[in-house]
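[1] Give me a model of this one.
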Amino acid sequence: MREYEHGLIEKKWQDIWDEKEIYKASNNSDKPKYFALVEFPYPSANGLHVGHPRPYTALDIVSRKRRFEGYNVLFPMGWDAFGLPTENFAIKNKIHPKIVTENNVKRFKSQLKSIGYSFDWSREINTTDPNYYKWTQWIFIKLFENGLAYKHEMPINWCPSCKIGLANEEVVGGKCERCGGEVIRKVKNQWMLKITDYAERLLNDLDLVDYIDRVKIQQRNWIGKSEGMEIDFNIAGVEDKLRVFTTRPDTIFGATYMVIAAEHSLIEKYKDRIENLDEVLKYRNEVSKKSDFERTELSKEKTGVELKGLRAVNPATGNEIPIWISDYVLITYGTGAIMAVPGHDERDWEFASKFNLPIVEVIQGGNIKLGAYTDTETGILVNSEFLNGLDVDKAKKTISDWLEERNLGTRKINYKLRDWVFSRQRYWGEPIPLVYCEKCGWVPVPESELPVMLPEVENYEPTDTGESPLANITDWVNTTCPKCGGHARRETDTMPQWAGSSWYFLRYTDPDNDKNLASKEALDYWMPVDWYNGGMEHTTLHLLYSRFWHKFLFDLGVVPGPEPYAKRTSHGMILGDNNEKMSKSRGNVVNPDDIVMDYGADTLRTYEMFIGDFEKSVPWSENGVKGCRRFLERVWRLQEIVKDGDEYSNKLESSIHKTIKKVSEDFETLKFNTGIAALMSLLNEFNDVGSITKKDLKTYLTLLNPVAPHITEELWKITDLGGFLHDTTWPIYDEKKLKDQIIEMPIQINGKVRGKIEVSVDDTQDMIREKILKDENILKFMDGKEIVKEIFVAGKIYNIVVK
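    This next block holds a predicted model:
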């Protein structure tokens, strides 16, 4: 027997699979379809680390199993290649982003191929390919034509040093992640997409899909539907009002102050009335340096400034109450103003306690000193005039009716979900296919002129004005209005990275189509995606954005159903061996190339799936890798004990059927680690028995193949099992065979176990007695004595009483 040389074996089979195109899906097949999808990666200069293969291997296992089960499987791969990281690298290293992307894709692809994934590479896509982003632009135009894309003044995170707008995740501690400089808030005219028009459908249609619970919970929380009231608070001495949204109008008698966002227009409008304007403006400037996330999620210390000279009037009590500004209220959420009820809201209580503001209990039984937000859903109203004595539900209805009768408020459904900010003032992104004409306004580029190509430029660094670098290319910017033929200017903002990833799964169904984003026939056949797996960090925005675009395309009649993904699961991260997230700065990154070279791709794949619960984060272990390598070496040695035989070995038959059942179920329920453990246990039984039939080996290699495809294919050929393993079918277990056919039965003499004998589950008492009386090790305990009684429990025990 030759040694297990993983390098030669894996290269050999990867070449065979490529040459035979065995993983190429067909758009015309009599087989049932199965569309398995993993989130396509952002190809960075760093290449893969060992966290990337975890989800890819999981869905590769599912895809390979489906092929064995007779499905026409589409398991594609592509590149989410626009975005800031590439642009940053390009600027720093003076290399064009296009070249950076090409190099990164080449590296990523070679790494993925070395691990032996069964991707259909004939359908490879790249979001930076003009043939791809032509259709991203087409979708945007359709959104614009249907009133779902609009321009709006929006505060953004702005880095004065880098001269670019930053997403919230690019602001760390009030500083730019790229240069470390102070970030401020700046108002920009941004393109927005009206995802809020689809909020209710995005929420309700979660009932149509098979998503794991934690994904559905994140979707619902992000959409954040709430029913309540919009209530107007007059501002004393002026005509203006402050409108607030609250889900708890029943607590209005406990509203002792108001808080508005630091950016609220009220400040500019009434700056002459604000007695401490300098203090207010100073605080507003400090707030402008924080991202929304820092203001709402990270801020522990409550800060704020009272607008002295302005007072609001509580519409229920008629009392004047102070108006404050604070960073925990955002202009982009709700109305940018809240009524603060410190007796029954923890956040408001902390603020009121710090600034010595009144705290009034209006729900009986709440502990005001601790925030008093417990038991407020079912309590009884107090200190609330005509609401006193009512329970919360009745109080809500009563006060809502009272406010509406007096035109002081209206019932309203609100969503936490905000419209999607779609502009980026950067170079490396899809050009927005609109032009601005002084006469006609914003006009779409004709479909016949798509794609609007990203122009080649020498300098793709930000401009001094904060506009996209495209703004400096005058011969590209200046154009003709498609509507009136007059002078027009192209939009110089580009799309965010989210754009290309919001519909990429559709392009996989028909990637070379130059007439449509995909043909109706291909979409009708393949959609929806049957199983989509990705990281938990993408189960809010990416999932919402792509579901939104898909629903819009469904409304246009482009796609056959309202939801893109029938099933969505998510995996946990693989951490460094120090239990921290892998990163270059922490020095704990493990390169999969090293594992493939030293131990083999099959070892990497096996360990990635055996490392622990797929849905939880787990630390990397070099010893664990070595253990999986030893397991595969033991599998390799099975060729030494295989013998001819087209039936299961009698002693192994029950265990094999149990393993088929266990592995089949575990591969479907993300329990890859316990499925592999079952295969390890069966391997031990093979070796304990000392020989196996070819049928035993066939089934074992088929079950292991989705995890370790190279070694199993090679063993199939070496042991002459016929044809190719990848052409076989998935084994089926027999329910009747799950029960052990051969068992060890304890034999007692006068109540004491004196030995065990192997019996068949079908053996009669007489047959077992005959075996006992032939076993010398048991007979010696009887010592020729007379048998006076026999107690037999089938399948359990045989007790012989002698004297």
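[2] okay, CA-based contacts and neighbour counts for the rest of this
    Noted.
[3] Walking through the stretch 401-550 of the chain, point out its helices one by one.
    Under the criterion DSSP state H, counting those that start in this stretch, the stretch 401-550 of the chain contains helices at 474-477, 498-501, 504-507, 520-526, 541-556.
[4] And the ones you listed: which comes nearest residue 238?
    helix 541-556 (41.2 Å; CA to CA).
[5] who touches the closest one?
    195, 198, 202, 219, 498, 501-503, 559-564 (CA atoms under 8 Å, 6 or more residues apart in numbering).
[6] Go through those and name the one nearest residue 572.
    residue 219 (18.0 Å).
[7] To check against the first, give me the structure of this:
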Amino acid sequence: MNKYTPNEIEKKWQDYWDEHETFKAENDSDKEKFYALVEFPYPSGQGLHVGHPRPYTALDIVSRMKRMQGLNVLYPMGWDAFGLPTENYAIKNKIHPAIVTKNNIEHFKKQLKSIGFSFDWSREINTTDPEYYKWTQWIFLQLFKHGLAYKKEMPINWCPSCKVGLSNEEVVGGNCERCGEEVVRRVKSQWMLKITEYADRLIEDLDDLDFIDRVVTQQKNWIGKSEGASIFFSLKDHKEKLEVFTTRPDTIYGATYMVISPEHPLIQKYKDEIENYDELNSYKEEVEKKSDFERTELSKEKTGVEIKGLKAINPLTEKEIPIWISDYVLMSYGTGAIMAVPAHDDRDYEFAKKFNLDIVPVIEGSNVSESANTDTSTGKMINSGILDGLEVKKAISTMIDYLVEHNLGEKKINYKLRDWVFSRQRYWGEPIPIVHCEECGYVPLSEEDLPLLLPEVENYEPTDSGESPLSKMTDWVNTTCPKCGKPAKRETDTMPQWAGSSWYFLRYTDPHNNEALASKDALDYWMPVDWYNGGMEHTTLHLLYSRFWHKFLYDIGVVNTKEPYQKRTSHGMILGGNNEKMSKSRGNVVNPDDIVRDYGADTLRCYEMFIGDFEKPVPWSENGVKGCRRFLERVWNLQEIVVDGDKYSEDLLSEIHKSIKKVTNDYENLKSNTAIAQLMSLSNEFSDKGKITKEDFRAFLILLNPVAPHITEELWQVCDLGGVLNEMSWPEYNEELTIDNKIEIPVQFNGKVRFTIEINRDSLQDEVIKIAESNELFEKNVDGKNVVKKIYIPNKILNIVVK
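    Have a look, this model is predicted:
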């Protein structure tokens, strides 16, 4: 027997799979399809880290099993290659981003191949390929033509380090999601996408999908649908009305002041009547330096300025109430104005206490100053005029009806979701195929002129004012209007990285099509994606964006399904050995190349699947890696005890059938850790027996193959088990043979369990009683009393009644 040499074995089989196109999916197949998808990576200069293989291996296992179960499996891979890191590297090192991208992709691809993933490399895509982004631009044009893409002057989140505008989803804890720099606010003209038009459908259609609960919850919370009422507060001595949205119109009698955003147009409109306009303006300038996160952070100290010279009228109490400006109210949410009910809202209460404003409780026993109970969802109304004595739920509907009837407001639905800030003032992204004409406004390029190629520039550095490097290229910028033929200028903003990833799963179905983003036949066959796994950090970014794009493409008849993904799962992060997130600064990064070199790809795959619950974060353990390598060496040595035989060994029959059932179900449910544990147990049974048939070994190798494909293919060949393993059928199990004949049942005395006994399944009552009576604890529990009854529930319990 030769020594186990994974490096030689793994290269051999990787070359074989490439040569034979083993994992190539067919579009014109009569087989049932299975489309498995993992989020395609951003090809950074650092290459893969050990976190990447975890989700890739999990769905690789499912894909390999499904192929052997007779399905036509599409498991593709590509590159999400536009974006800031490559551009920043290019700026620093004076290398064109395209060259950086090409080098990074070559490195990533080599790493992925070394781990033995069963990707269909014939469908490889790259978002920076003009033949790919031609269709990204085409989709944008359709959005524009249908009124879902528009230009707007607006305050945006600005990263001073990346010199780029960010969507709300790209700001984490007040900092740039990419570089960690603190985000500030700037007003810029931006391209926007009307994702809000799809808010209801993005929520409602989640009910038809097999998404894990935490993904569903995050998406619903981010969209933030809330039902309530708009209420109109009159300005004293003016016809002007301030509109506020609230989910709790029942608390209006407790509204003792109003707060509006520092950017609210009311301030400019009544500038001449406001006595402290300069003070308000100074406050506004300070606020504009803050991100939305900083402004709405509940724990910070409350700040604000009263507007002197303007008062509002509470429409129910008809009392004058002061109007304040404060940073915690945003123009981008609701109407930019709120009614403050300090007795029943923590933030309003803190503000009122600081500025000595009135606090009027209107729900019995739930004043926030009374720490014993601050729940406002139940209770009776007090100090509330027409609502007094009503329970909260009834009071809400009563007040909405009253407001509508008296023209003081209207029933309304509001959303936290904002339209998607789509343009970026950077170079390395898809050019936006729009020109601006003084005569015609914003005009789309003709679809025949796509792709609009990204031109070469000498300097990729954006200006401090935030203009794109493309803006300096006058020869490229200056063009003619596609509509009237007069001089016009190209759009110099580029698309965000999220553009290419919002539809890439469609291109995989037909990646070389020059006439459409994919053929109708390919889309009809492959869509929707059957199983998509990705990071939780993309739940309110890529996952939401791509669902929006797909729904739009469904509406215009391009795709055949209203949702892109039927099933969504997510994986836990692999941490460093010190239980901290892996990073260079912490010195705890593990390079998968090192593991493959020192232990083999099968060991890496086995360890990453055996490490723990797939959905939970787990620390890396070098000892765990060594343990998986030892397991594979024991598997390698099993060839020594294989003898001829085309049937399962009689004494292993039950254990093999139980293993087939458990491993199949575990793979299907991303529980590879327990599947591997079962296979370890079965291999031990083989070793203990000292002799196994070829059929025993065939079943074992097929079950292990999705986790460790190289060693199992090699052992299949070495042991001359017939053909090549990957062409075999997945083994089936007999349910009867998975049921243990020996079972354990409890023995009760007067209803209390005193001991257990082992019996043969379906034993007769007399035999069960005989076994129980032979137990030394039986007489002890009878304790000289009379046994008056013996009750046996088959295979469940034996109850002895004594007196």
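[8] Only whichever of the contacts of helix 541-556 of structure 1 are buried, select them in ChimeraX.
    This is how ChimeraX selects the buried members of the contacts of helix 541-556 of structure 1, with burial counted by 16 or more other CA atoms under 10 Å:
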select :195,202,219,498,501,502,503,559,560,561,562,563,564
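[9] follow-up on the earlier one: highest average neighbour count across the helices of the stretch 401-550 of structure 1?
    helix 504-507 (a mean of 23; mean count of other CA atoms under 10 Å).
[10] Give me the aligned partner of residue 153 of structure 2 over in structure 1.
    By TM-score structural alignment, residue 153 of structure 2 lines up with residue 153 in structure 1.
[11] What number of residues are in the vicinity of the closest residue to its match other than its chain neighbours?
    Counting by CA to CA, 6 or more residues apart in numbering, residue 153 of structure 1 lies nearest to residue 189, which is 4.4 Å off, once chain neighbours are set aside. The tally of other residues near residue 189 of structure 1 (other CA atoms under 10 Å) stands at 12.
[12] now the strands: where do they sit in the stretch 601-750 of structure 2?
    Taking DSSP state E, counting those that start in this stretch to define them, one finds strands in the stretch 601-750 of structure 2 at 618-619, 642-643, 692-693, 742-749.
[13] Output those strands as a markdown table; include the columns mean neighbour count.
    Formatted as a markdown table, those follow (neighbours: other CA atoms under 10 Å):
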| stretch | mean neighbour count |
| --- | --- |
| strand 618-619 | 18 |
| strand 642-643 | 16 |
| strand 692-693 | 20 |
| strand 742-749 | 17 |
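[14] among those strands, which is nearest residue 62 of structure 2?
    strand 618-619 (21.3 Å).
[15] Would you mind pulling up the elements that that closest one packs against?
    strand 574-575 (3 or more CA pairs under 8 Å, 6 or more residues apart in numbering; DSSP states H and E).
[16] thinking again about what came up before, the residue nearest to residue 153 of structure 1 and residue 156 touch, don't they?
    No: between residue 189 of structure 1 and residue 156 there is no contact under CA atoms under 8 Å: 9.7 Å.
[17] tell me the contacts of the residue nearest to residue 153 of structure 1?
    So residue 189 of structure 1 contacts 151, 152, 153, 154 (CA under 8 Å, 6+ apart).
[18] change it to 10 Å
    151, 152, 153, 154, 155, 156, 423 (CA atoms under 10 Å, 6 or more residues apart in numbering).
[19] what secondary structure does the closest residue to the fifth one other than its chain neighbours sit in?
    Which is residue 155 of structure 1. Spatially, and ignoring its direct neighbours in sequence, residue 155 of structure 1 is nearest to residue 187 (4.1 Å; CA to CA, 6+ apart). With DSSP: H, G, I helix; E, B strand; the rest coil as the basis, residue 187 of structure 1 sits in strand.
[20] Confirm for me that residue 187 of structure 1 is in contact with residue 466.
    No: counting by CA atoms under 10 Å, residue 187 of structure 1 does not reach residue 466; the two are 11.1 Å apart.
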